[in-house]
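Enquirer: let me see the structure of the following:
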Amino acid sequence: MKLIYAQLLLLLSLPTLAQNYVSVGSNSPTPSSGNTLIGLSAGNFSMSGVNNLMIGAGAGTANTTGDFNSFVGNGTGNLNTTGFRNAFFGDGAGNRNTTGSYNTFIGMLAGFFNKGGTYNAFVGYEAGNQNTTGNFNACFGYQAGYNNMIGDNNAFVGYQAGFNTKSIQNTFIGSQAGSANTGGSSNAFVGFQSGRDNTIGVSNAFLGAFAGISNTTGFDNTYLGSNAGNRGTTGTGNTFVGYGSGVYNTASNNLFVGNRAGYNSTTGSNNVLIGPYSGTALQTGSNNILLGANTQPTSGAIQNGVAIGSNATVALNNAIVLGDHTNPGIAVGIGTNAPQYPLDVRGIIRLRNSGTIKFSHLLNPNLREGATDQFLTVNAQGETVLARYQLRISHVNEWSDNVFTPAYSLKPLPAVEQYIQQYGHLPDLPSAEQVVENGVDLAKMNATLLKKIEELTLYSIQLEKEKRVLQQNDQKRQMDLQHQQNRLDELERLMKQVLEKK
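Expert: Below you'll find the model as predicted:
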């Protein structure tokens, strides 16, 4: 230190020379203009590069044509020959750099083996130590990106972050984040040991301490939260958000959101679990949707199950459950925001393709298939079926039996004919226009139609009586005619006898 301090004092006391260079130290050359060389063997006797700053024993010893470099520290940029616009600070920083340019290495042995890599920034002890030809890398922290050799466009921040990475376009921030990564690309790991064991997995985003720590070859995953996807190794296309979400899952295409959501899921795929502790009982089941805090399957192998609502559970494959079945106050509304019943519908329910509504545990044990005044009824199996429809009336006066009483006044047929000619329909019946406007009361309509049938019956009885009278009269006339014919025949015989006697 005393020697370097003395050299710096000497440097400050030297006048500006015509060639504009300064060389201080044993074996330091007198190179081309604009260079400042301080330290044992700093710079090169045959160096033609200009505007370099080399301070420290062996700093830039092999430099020939490299320009605008700053090497500060023993052995910094030792083998640099033509590399330019580099800044190496720290003993051994950029020691093996030869042609690499636009690099910034700060820290002891930072970028030590870099040769032709360009536009790199390595800050920290042995940061980017093994980099040789990798470009556009940023490694900040003790041994960050240590073994990266040819990888490009990486950003490693933290103790041993990206320690073994040799690939491209990764961003690792946090102590040991992505430290085992070798060939994985386009990954972003942020947090202590996040993505630590990733080797060749690509396009992953892990945020949080231990997030995706065990992932090795999985790709297209997004884990946000401490321990999210912690034990997953080969899963792909998963999104886990929340502490401990998807910890053990190794499958694909799952979405877990919430504290410990899908915590015990292992090989299940295509699941959507949203809510704290949602789906913690799910293990191998796939294609499930669980929405709400602590929504669960009753079996870890449930398939295609849907449970919606806090504490809702689904017990069967291919089933949909709304609400906690243990809560008697659950009400589901369709077309209403204030449902009053377990299922409250404002609108039309349409059933197709032989669909039916089935009831069980009915409160009325006597309700069964049979005659009813409803269009639908329930059979013995609890299935909704079309009823044998039966109209009901509340009083005998609503029916048409009065037509057959002596007091009933039956309209003469000529009067009925006149009414039809005038109004175009039978008396007591509505017109088509009235039906279109007001509809019909089926009970009243049936009573009126029966009335017309009964009136037709009375008309038929009258006609039958008249027919019998006519038949009787005709029979009497026939008898009278026969009697007259007999008398004529007798007269004709007598006259014939008289004529024969003459």
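Enquirer: when you work out contacts or count neighbours from here on, use the C-alpha atoms and nothing else.
Expert: Will do.
Enquirer: secondary structure element for residue 479?
Expert: Here residue 479 sits within helix 442-501, counting by DSSP states H and E.
Enquirer: now swap in residue 420 and tell me
Expert: Going by DSSP H and E, residue 420 is in helix 413-423.
Enquirer: buried set for that helix?
Expert: Using 16 or more other Cα atoms under 10 Å as the test for burial, helix 413-423 gives no buried residues.
Enquirer: same question, stretch 4-16
Expert: Buried residues in stretch 4-16, counting neighbours by 16+ other Cα under 10 Å, are found at 4, 7, 11.
Enquirer: so the second one is in contact with residue 24, correct?
Expert: Yes. Contact status for residue 7 versus residue 24: in contact at 6.4 Å, counting by Cα atoms under 8 Å.
Enquirer: coming back round to it: of the buried residues of stretch 4-16, closest to residue 272?
Expert: Nearest to residue 272 among those is residue 4, at 65.2 Å by Cα to Cα.
Enquirer: what kind of secondary structure is that closest one in?
Expert: Per DSSP: H, G, I helix; E, B strand; the rest coil, the secondary structure class of residue 4 is helix.
Enquirer: now it: how far from residue 37?
Expert: The spacing between residue 4 and residue 37, counted by Cα to Cα, to the nearest Å, is 12 Å.
Enquirer: joint contacts of those two?
Expert: Between them, residue 4 and residue 37 share no contacting residue under Cα atoms under 8 Å, 6 or more residues apart in numbering.
Enquirer: on that earlier part again, and the next element down the chain from the helix holding residue 420?
Expert: Using DSSP H and E, the helix or strand that follows helix 413-423 in sequence is helix 432-438.
Enquirer: elements contacting that next one?
Expert: Taking 3 or more Cα pairs under 8 Å, 6 or more residues apart in numbering; DSSP states H and E as contact, there are no helices or strands that helix 432-438 lies on.
Enquirer: buried sites along it?
Expert: Burial within helix 432-438, assessed by neighbour count using 16+ other Cα under 10 Å, is assigned to no residue.
Enquirer: got it, and stretch 487-501?
Expert: Here stretch 487-501 shows no buried residue, counting by 16+ other Cα under 10 Å.
Enquirer: what does it contact?
Expert: Applying Cα under 8 Å, 6+ apart, the set of residues contacting stretch 487-501 from outside is empty.
Enquirer: let's compare: structure for the following, please.
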Amino acid sequence: MKKLLLSILSIISLNVFAQPDVKFNITSDWGTGYCANINITPDQGYDDWEMVIKAPGGINSLWGANSVPIGGGEYKITPSPWKIPIATPFEIGFCGGGSSSDIEIISQSFTPTVTEVISEEIWIGENSSAYLNTGKEYYMVGINKDEPEASLHVGTNTSATSTSIVIETEGSDNAEINFQSGTGVSELNFQNGDLSDISSLTFSKNDNGATMSFYDKINSEEVIKVVDGSLYSREVVVQTDAFPDYVFSSDYNLASLSEVEASIDSLGHLPGVPAAEQVEEEGMSLSQITTIQMEKIEELTLYLIQQQKEIEALKKELNNLKK
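Expert: As a prediction, this is how the structure comes out:
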């Protein structure tokens, strides 16, 4: 991979390194003292800033920032910790002694929020994949979020249902999302509008292979777990469009037991049931196996009823012979 050099980088850099609009004005002057304002209008976000103000008569009070005397009647002005980064207009006010005509802004320096991203670390890979490196241990990027709370925070500005992220590939390429964890598990969390957890999907690795778990965080319980191809759950609800009560219909064609025996001899399995080889190769849905098993149970019930009737008839005939 090589560092991307763009002809427009200089234009972008001009915007990145542009200084905000700074206006200084005296609000009151009584000869032996004064009060003044410094109005700052940023043209973008800034991570930090500082000014040096010359005030030979001293600064008696200052609000909206911090001041430190550095000698020679000069003061270094820096932002309050809770007021950075900045991206909106703000005002600094101060009062001091002496003549207002002696007040002067010696220097000013503003550090743009995106300086190090744009000017130093934009990379492009062999497959045109872009990488951003801020040089910081931890950095957060927001899309439609001016105060991101994660490494990547994507928001939407509409109350209607909308898609926040689309992953699209062309041709036969696969659309993939990779979760890479350190020593822990990979977890996908689902939250409500008030940021309370609803559920989570976790993936982990153990001696038996991969494990996937679905947690109900409202009731604090694991509801689904998949381990080494086996699914664990308290209950599975299967929906089907045709349940075999049709077996009890008067027009149902119930095969005779001799026909069933012939099918078993010919096919090696019950009629209407897939062969073992087919199930082993293709699998079988819960809905399908449940329906087939219920059909066979109901057919077996009909056979038992028939046999019971035959038994009762034979008993009656036997009793008549005994008389």
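Enquirer: TM-score of the superposition?
Expert: Comparison of the two superposed chains (TM-score structural alignment, normalised by the length of structure 2) gives a TM-score of 0.38, and 170 aligned residues with a Cα RMSD of 5.3 Å.
Enquirer: re the thing from before, report the angle between the axes of the helix holding residue 420 of structure 1 and helix 442-501?
Expert: An angle of 130 degrees separates the directions of helix 413-423 of structure 1 and helix 442-501 when computed by axes from the mean of the first three to the mean of the last three Cα atoms, to 10 degrees.
Enquirer: number of residues surrounding residue 67 of structure 2?
Expert: 21 (other Cα atoms under 10 Å).
Enquirer: so it sits in a strand?
Expert: Yes. Counting by three-state DSSP, residue 67 of structure 2 is found in a strand.
Enquirer: just checking, it touches residue 78?
Expert: Yes. If you go by Cα under 8 Å, residue 67 of structure 2 and residue 78 touch, sitting 6.4 Å apart.
Enquirer: pull out the buried residues from the helix or strand that residue 10 of structure 2 is a member of.
Expert: Taking DSSP H and E as the criterion, the element that holds residue 10 of structure 2 is helix 9-17. Using 16+ other Cα under 10 Å as the test for burial, helix 9-17 of structure 2 gives 16-17.
Enquirer: and the gap between residue 152 of structure 2 and residue 141 of structure 2?
Expert: For residue 152 of structure 2, the distance to residue 141 of structure 2 equals 5 Å [Cα to Cα].
Enquirer: residue 201 of structure 2: how many residues sit nearby?
Expert: For residue 201 of structure 2, using other Cα under 10 Å, the count is 17.
Enquirer: beyond the helix or strand encompassing it, next helix or strand please.
Expert: In this structure, residue 201 of structure 2 sits in strand 197-206 according to DSSP H and E. If you walk from strand 197-206 of structure 2 toward the C-terminus, the next helix or strand you reach (DSSP H and E) is strand 209-216.
Enquirer: which neighbouring elements make contact with that following strand?
Expert: Applying 3+ Cα pairs under 8 Å, 6+ apart, one finds that strand 209-216 of structure 2 contacts strand 197-206, strand 221-227.
Enquirer: picking that back up, tell me the angle of the strand holding residue 201 of structure 2 relative to strand 209-216?
Expert: With the same axes, to 10 degrees as the basis, strand 197-206 of structure 2 and strand 209-216 are set at 170 degrees to each other.
Enquirer: report the buried residues of the longest helix seen in structure 2.
Expert: Longest helix in structure 2 by number of residues, with DSSP state H as the criterion: helix 286-322. Neighbour-count burial for helix 286-322 of structure 2 flags 291-292, 294-296, 298-299, 303 (criterion: 16+ other Cα under 10 Å).
Enquirer: can you add distance to residue 13 of structure 2 and give these back as TSV?
Expert: Listed next are these as TSV, based on distance: Cα to Cα, whole Å:
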residue	distance to residue 13 of structure 2
291	69
292	71
294	73
295	75
296	77
298	79
299	81
303	87
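Enquirer: for those, which one is nearest residue 131 of structure 2?
Expert: When the buried residues of helix 286-322 of structure 2 are ranked by distance to residue 131 of structure 2 (Cα to Cα), residue 291 comes first, at 53.7 Å.
Enquirer: what distance do you get for that closest one to residue 9 of structure 2?
Expert: Taking Cα to Cα as the measure, residue 291 of structure 2 falls 67 Å from residue 9 of structure 2.
Enquirer: which secondary structure element contains residue 111 of structure 2?
Expert: strand 104-112.
Enquirer: ok, back up a step: which strands or helices does the strand holding residue 201 of structure 2 pack on?
Expert: With contacts defined as 3+ Cα pairs under 8 Å, 6+ apart, the packing partners of strand 197-206 of structure 2 are strand 186-191, strand 209-216.
Enquirer: what's the neighbour count on residue 92 of structure 2?
Expert: 17.
Enquirer: pull out the buried positions in the helix or strand where it lies.
Expert: Taking DSSP H and E as the criterion, residue 92 of structure 2 maps to strand 90-97. Along strand 90-97 of structure 2, these residues count as buried under the neighbour rule (16+ other Cα under 10 Å): 92-97.
Enquirer: check stretch 452-472 of structure 1 too.
Expert: By 16+ other Cα under 10 Å, the buried positions in stretch 452-472 of structure 1 come out as 452, 454-455, 459.
Enquirer: dump the residues you listed into TSV; add distance to residue 437 of structure 1 as well.
Expert: Formatted as TSV, the entries for those read as follows, by distance: Cα to Cα, whole Å:
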residue	distance to residue 437 of structure 1
452	23
454	28
455	28
459	32
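Enquirer: which one of these is nearest residue 477 of structure 1?
Expert: Among the buried residues of stretch 452-472 of structure 1, residue 459 lies closest to residue 477 of structure 1 (Cα to Cα), at 26.8 Å.
Enquirer: roughly how far apart are that closest one and residue 414 of structure 1?
Expert: Distance from residue 459 of structure 1 to residue 414 of structure 1, by Cα to Cα: 12 Å.
Enquirer: where's the spatially closest residue to residue 191 of structure 2 that is not a sequence neighbour relative to residue 302 of structure 2, distance?
Expert: Spatial nearest neighbour of residue 191 of structure 2, chain neighbours left out: residue 197 (4.5 Å); criterion: Cα to Cα, 6 or more residues apart in numbering. If you measure residue 197 of structure 2 against residue 302 of structure 2 using Cα to Cα, the figure is 52 Å.
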